[in-house]
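1. quick one, what's the 3D model for this:
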Amino acid sequence: MKIIRRSVAIVVAAAVAGVAGITGAAADSSQRSGPAQSPARSSSASAEKADRHWRHGKPAIAGAWEKAWNSKDPKRLAALFTGDGRYSDHALGQTFKGRDGVAQWATVTKQFVGNAKVKVNSAFADDGQVAISWTFSGHLAGAPKPFSVPAATILRMRGNKIVTNDDYYNRADVLSQSGLPADTVFN
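-> Just a heads-up that it's a prediction; the model follows:
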């Protein structure tokens, strides 16, 4: 569990730092004046390219991922992936491959976690990868109480499709908040 907590802490810290860095870079570039020179033009071209994939301060894929998870249709999440995509939930040690596997994972999650909800808090993209800081909430089947835990996801992209999705959150926190013993097994 310490390794997972540390990984999540590192990813969340990177997400916060990345968002702060992107915000700072945007503020810095908005204060510049005068004609663009070649290094600035190259930087500007990169910013324009990145901007096409952003909506309301976060990568568009993060918003689409959140909406797909909160949808009742598991194929909506699967459609975000490449045909050979992979979804891994590291807290549970589960990996699903291909769009059918992703749809299966979404279906199983919705069956096992009542009122499952994903809330993206922040996200940033760099060099074909997207880091997402989010909150995972719901009510485990048979558990006396609901849960709400911080989570982090790293997406590796191919164009505008997800190739890999790696979720990190603390399973012990989910169980504890749900009123279940920490050694509860999911299989």
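2. C-alpha from now on. contacts and neighbour counts both.
-> Noted.
3. number of nearby residues for residue 102?
-> For residue 102, the number of neighbouring residues by other C-alpha atoms under 10 Å comes to 26.
4. now the other sequence, so there's something to compare against:
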Amino acid sequence: MKYIKHGCVILFTLFVTVVSAQTFGVKVGGGNGNLRIEYDKPEDIVKGENINGIEAGLFLQLDLNGLYVRPEALYLNRLGTVNHTDNSPISIHRIQFPVIVGLHLLGPLSIEGGPAYNHILEINHELGNDVRIRRDGLGYRIGPVLHFNRVMLYANYEGQVISLGTGSRLSEPSRLNFGVGLALGKKHF
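-> Have a look, this model is predicted:
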């Protein structure tokens, strides 16, 4: 697990070194999706629907003749209710490091996607004191994006594929995100 964290930090640092010649900026968005917590026994599954959330962070974008690579560092907060013995509130604070690869299609339209490393910073729930949630996971993001000068409008589908560590497995099997990004500095999209 340490290797994945160090790899993400190293990758992000490499892209920071080229920031003077490439696009960098901020992004903010929101989304809605489902949540699933799996215990050791298959019958012990906790589900939540309509889990709302926000995301905000920084990105760098390296353009490569019709393609681009955009590493991101995002803070995510998810709030909602899960069906435990009764309806229980849940709040998840995490960081995510997606590495997005995009393809410019027509005009401002691009399609993009890529892997995302997730780390839960804090989780607040009323599921019982003995519940330990796995803190790390790997997922993906994929979707369309529109670039207009310095503004980026995005929509993406997000999923978590692998939960790493020990404890109950937390996943968001389907989530839709929408947001806006703003390029800062001299260069724009």
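5. could you get me the TM-score between them?
-> Remark: TM-score between the superposed chains equals 0.43 [TM-score structural alignment, normalised by the length of the first structure]; 109 aligned residues with a C-alpha RMSD of 3.5 Å.
6. residues near residue 6 of the second structure, how many?
-> Residue 6 of the second structure - counted by other C-alpha under 10 Å - has 11 other residues nearby.
7. which helices and strands sit right next to the strand or helix carrying it?
-> Following DSSP states H and E, one finds residue 6 of the second structure within helix 2-16. With contacts taken as 3 or more C-alpha pairs under 8 Å, 6 or more residues apart in numbering; DSSP states H and E, helix 2-16 of the second structure sits against strand 67-83.
8. please name every helix or strand in contact with the strand it packs on.
-> helix 2-16, strand 45-64, strand 87-104.
9. so can I have CSV of these showing distance to residue 110 of the second structure?
-> What follows is these, written out as CSV (distance: least, C-alpha to C-alpha, whole Å):
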stretch, distance to residue 110 of the second structure
helix 2-16, 21
strand 45-64, 12
strand 87-104, 4
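10. and residue 180 of the second structure, which of these is closest to it?
-> Residue 180 of the second structure sits nearest to strand 45-64 of all these, at 9.7 Å, using C-alpha to C-alpha.
11. would you pull up how far the closest one lies from the middle of the chain?
-> With C-alpha atoms, centre = their mean, to the nearest Å as the basis, strand 45-64 of the second structure stands 3 Å off its chain's centre.
12. what sits up against that strand?
-> Residues from elsewhere that reach strand 45-64 of the second structure (C-alpha atoms under 8 Å, 6 or more residues apart in numbering): 15-16, 19, 22-39, 68-84.
13. what packs against the lengthiest strand in the first structure?
-> Under DSSP state E, the strand in the first structure containing the largest number of residues is strand 113-126. When contacts are defined as 3+ C-alpha pairs under 8 Å, 6+ apart, strand 113-126 of the first structure packs onto helix 2-31, strand 58-59, helix 60-70, strand 129-140.
14. how far away is residue 112 of the second structure from residue 15 of the second structure?
-> Distance, residue 112 of the second structure to residue 15 of the second structure, by C-alpha to C-alpha, to the nearest Å: 18 Å.
15. those two: which is more packed in?
-> More crowded of residue 112 of the second structure and residue 15, by other C-alpha under 10 Å: residue 112, with 21 against 18.
16. need the three-state assignment for that one.
-> strand (DSSP: H, G, I helix; E, B strand; the rest coil).
17. doesn't residue 140 make contact with it?
-> No - Residue 112 of the second structure lies out of contact with residue 140 (C-alpha atoms under 8 Å); the separation is 10.8 Å.
18. please work out which residues outside stretch 82-97 of the second structure touch it.
-> Under the contact criterion C-alpha under 8 Å, 6+ apart, stretch 82-97 of the second structure has outside partners 8, 35, 46-49, 71-81, 116-127.
19. need the buried ones from those residues selected in PyMOL.
-> To isolate the buried ones among the contacts of stretch 82-97 of the second structure in PyMOL, judged by 16 or more other C-alpha atoms under 10 Å, type:
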select buried, resi 8+35+46+47+48+49+71+72+73+74+75+76+77+78+79+80+81+116+117+118+119+120+127
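20. give me the residue at the spatial middle of the second structure.
-> Closest to where the C-alpha atoms of the second structure average out (C-alpha atoms, centre = their mean) is residue 96, at 4.8 Å.
21. picking up where we left off before, now the angle from the longest strand of the first structure to helix 60-70?
-> Relative orientation of strand 113-126 of the first structure versus helix 60-70 (axes from the mean of the first three to the mean of the last three C-alpha atoms, to 10 degrees): 170 degrees.
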